[in-house]
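In: sequence and predicted structure are below.
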Amino acid sequence: MRKQRSGHVINISSVGGLSGSYGWGVYDSTKFAIEGITEAMALELAPLGIFATVVVPGFFRTNFLDNSSLVRTLNPVNDYAETIGKMRDFASQVNNKQPGDPAKLAQALLKLAASKNPPVHLPLGEDTLMRYKKKVAAFEKDI
């Protein structure tokens, strides 16, 4: 890409990369890292004509929340019943019922790859946009 002075790096993050949530601390932190590295890459690569975009999908109907993907602790700790326990229940209830359509996500990725002037951030899904707005509001309140 440097040699041809063009290209596009597309990293996949998650709605979890926008803000931390109980039960997902390790997962969210890895997605936060993807957000940060992509922002830095976008700045570093821009003078070379190379773009970097982080795609931030929300909940899409995939097998992400079933036992083939999601690992759960074998011995739940009762002290976390109101936080992590509720998240476990939520994950079980929404598995294969997530609002996002994977076919639409695929189309968005193809459109992004073909873009002449792609964004650094591409949030996808209503839940992602809602989480982003909540984070901005909370951050503004903190400030």
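Out: Right, received. Where do you want to start? Numbering: from 1, shown residues only.

In: C-alpha only now, for contacts and for neighbours.
Out: Fine.

In: got the contact list for the lengthiest strand in the chain?
Out: For the chain, the strand reaching the highest residue count under DSSP state E is reported as strand 50-57. Strand 50-57 is contacted by residues 1-2, 5-15, 17, 34-35, 38-39, 41-42, 45, 105, 118-125, 128 when judged by CA atoms under 8 Å, 6 or more residues apart in numbering.

In: show the subsequent helix or strand relative to it.
Out: Downstream of strand 50-57, the first helix or strand assigned by DSSP states H and E is helix 86-94.

In: which positions within that next one qualify as buried?
Out: Neighbour counts over helix 86-94 (16 or more other CA atoms under 10 Å) mark 87, 91 as buried.

In: give me the helices and strands touching it, please.
Out: Helices and strands in packing contact with helix 86-94 are not found; criterion 3 or more CA pairs under 8 Å, 6 or more residues apart in numbering; DSSP states H and E.

In: what's the burial count for the nearest residue to G7 once chain neighbours are set aside?
Out: Nearest non-adjacent residue to G7, counting by CA to CA, 6 or more residues apart in numbering: I50, 4.7 Å away. Around I50 sit 19 other residues, with neighbours defined as other CA atoms under 10 Å.

In: putting a second one here so we can go through both:
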Amino acid sequence: MEKVWFITGCSTGFGRALAEHVLSIGHNVVVTARNISDISNLIVGHESKALTLSLDVTKPDQITAAVNKAVERFGRIDVLVNNAGIGYFGAVEESEDESVRKMFEINFFGLGNMTKAVLPVMRKQRSGHIINIASIGGLVAFPALGYYNASKFAVDGLSEALSKEVAHLGIHVTIVAPSGFRTDWAGRSAENSKIVIADYADTAGANKSFIRGYSGNQPGDPNRAAQAIVKAVESKEPPLRLLLGAAALKGAMAKIDVLKKDFDTWSETTVWADHPKEN
């Protein structure tokens, strides 16, 4: 069935690949980016099914205007893809408040505000699907990514709670957790802390260099990711969490093992912490 998709952050990466794929299979798409010139060539040949809008998700007035224009053009919004996001590299102690807050405004608060703006449309329809692009870094933390991890852990938690609030309204929520894909995330879309502390060279510093070094050579294919996301949306039972990439699966399974070990080892102490049961 033909749907109306609303996708943020379409200038590059997942957003661009997804917009291209969804248009190619006949859906209507609201294609957005901060600079509309970056996406104008995306809709060539699909003008009747596409709407391009300038949108900075940190600006609530632009969010409201974009949602209103989408509904005016297509009458509904079936799928919201919260893709806009940036990265930030630095050990926790090295990280600068201004840069961290900027990242949270985009990765978390922008996503939340977009979701709140679209929910009234989906509630009225009694249907919809919200796709939140998180990261394997929203399940597993890595050195040099502490605050980035925090922003994506926050997306994961918000999304899980939201899924329990809206399921009875016919609205699905899926958290997409990719590992390394050939997008700009590890390139121009991520900022380095200007503070460098030598004591973190072997942990945060080493991981930062590794991630930067393989930018453009990651195993993940954004075009296949786009197809996987569409498959999840079209499923009769969409997943709450969709891992993308072999490294994401490996990392998530290892995290489960670590959690289980701690929970099992400390289970006696965990239960002991409750008030004693009265006889």
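Out: Cool, got the structure. Since this is a predicted model, take the numbers as computed values, not measurements.

In: next one: the residue nearest to G7 of structure 1 from F59 of structure 1, what distance?
Out: 29 Å (CA to CA, to the nearest Å).

In: repeat that for N75 of structure 1.
Out: For N75 of structure 1, the distance to F59 of structure 1 - CA to CA - is 26 Å.

In: between those two, tell me which one has more neighbours.
Out: Regarding N75 of structure 1 and F59, a neighbour count based on other CA under 10 Å identifies F59 as having more, with 24 against 6.

In: matching residues in structure 1 for stretch 196-211 of structure 2?
Out: Mapping stretch 196-211 of structure 2 onto structure 1 (TM-score structural alignment) gives residues 76-91.

In: same question for stretch 150-161 of structure 2.
Out: Under TM-score structural alignment, the match for stretch 150-161 of structure 2 is residues 29-40.

In: after superposition, how close is that stretch to structure 2?
Out: Compared with structure 2 after fitting, stretch 29-40 of structure 1 deviates on average by 0.7 Å (mean CA distance after the TM-score superposition for structure 1).

In: who touches that stretch?
Out: 11-14, 16-20, 52-54, 120.

In: now swap in stretch 107-114 of structure 1 and tell me
Out: So stretch 107-114 of structure 1 is contacted by 8, 10, 118 (CA under 8 Å, 6+ apart).

In: got the buried residues for stretch 117-131 of structure 1?
Out: Quick answer for stretch 117-131 of structure 1 (16+ other CA under 10 Å): 118, 120-125, 127-129, 131.

In: helices of structure 2, start to end?
Out: In structure 2, the helices defined using DSSP state H lie at 13-24, 60-74, 97-104, 111-125, 146-166, 206-213, 222-234, 246-265, 267-272.

In: could you tell me where the second one falls in structure 1?
Out: Just to be clear, that refers to helix 60-74 of structure 2. By TM-score structural alignment, helix 60-74 of structure 2 lines up with nothing in structure 1.

In: of all the helices of structure 2, which one is nearest F6 of structure 2?
Out: The closest of the helices of structure 2 to F6 of structure 2 is helix 60-74. By CA to CA, the value is 7.9 Å.

In: which neighbouring elements make contact with that closest one?
Out: Packed next to helix 60-74 of structure 2, using 3+ CA pairs under 8 Å, 6+ apart, are strand 50-54, helix 111-125.

In: looking at these, which one is packed in the most?
Out: strand 50-54 (a mean of 21; mean count of other CA atoms under 10 Å).

In: now that one, how far from the chain's geometric center?
Out: 20 Å (CA atoms, centre = their mean, to the nearest Å).

In: angle of it against helix 60-74?
Out: 170 degrees (axes from the mean of the first three to the mean of the last three CA atoms, to 10 degrees).

In: as a markdown table, the contacts of stretch 29-40 of structure 1 with distance to L70 of structure 1 would be great.
Out: As requested, the contacts of stretch 29-40 of structure 1 are exported to a markdown table (distance: CA to CA, whole Å):
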| residue | distance to L70 of structure 1 |
| --- | --- |
| N11 | 21 |
| I12 | 18 |
| S13 | 17 |
| S14 | 15 |
| G16 | 14 |
| G17 | 17 |
| L18 | 20 |
| S19 | 19 |
| G20 | 17 |
| A52 | 29 |
| T53 | 26 |
| V54 | 23 |
| V120 | 29 |
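
In: narrow those to just the buried residues.
Out: Buried, going by 16+ other CA under 10 Å: 13-14, 16-20, 52-54, 120, out of the contacts of stretch 29-40 of structure 1.

In: which of these sit farthest apart?
Out: Among these, G20 and A52 lie farthest apart (CA to CA), at 23.4 Å.

In: F14 of structure 2 contacts D221, doesn't it?
Out: No. Between F14 of structure 2 and D221 there is no contact under CA atoms under 8 Å: 9.3 Å.

In: higher neighbour count, those two?
Out: Neighbour comparison, F14 of structure 2 and D221: the larger count goes to F14, with 27 against 17 (by other CA under 10 Å).
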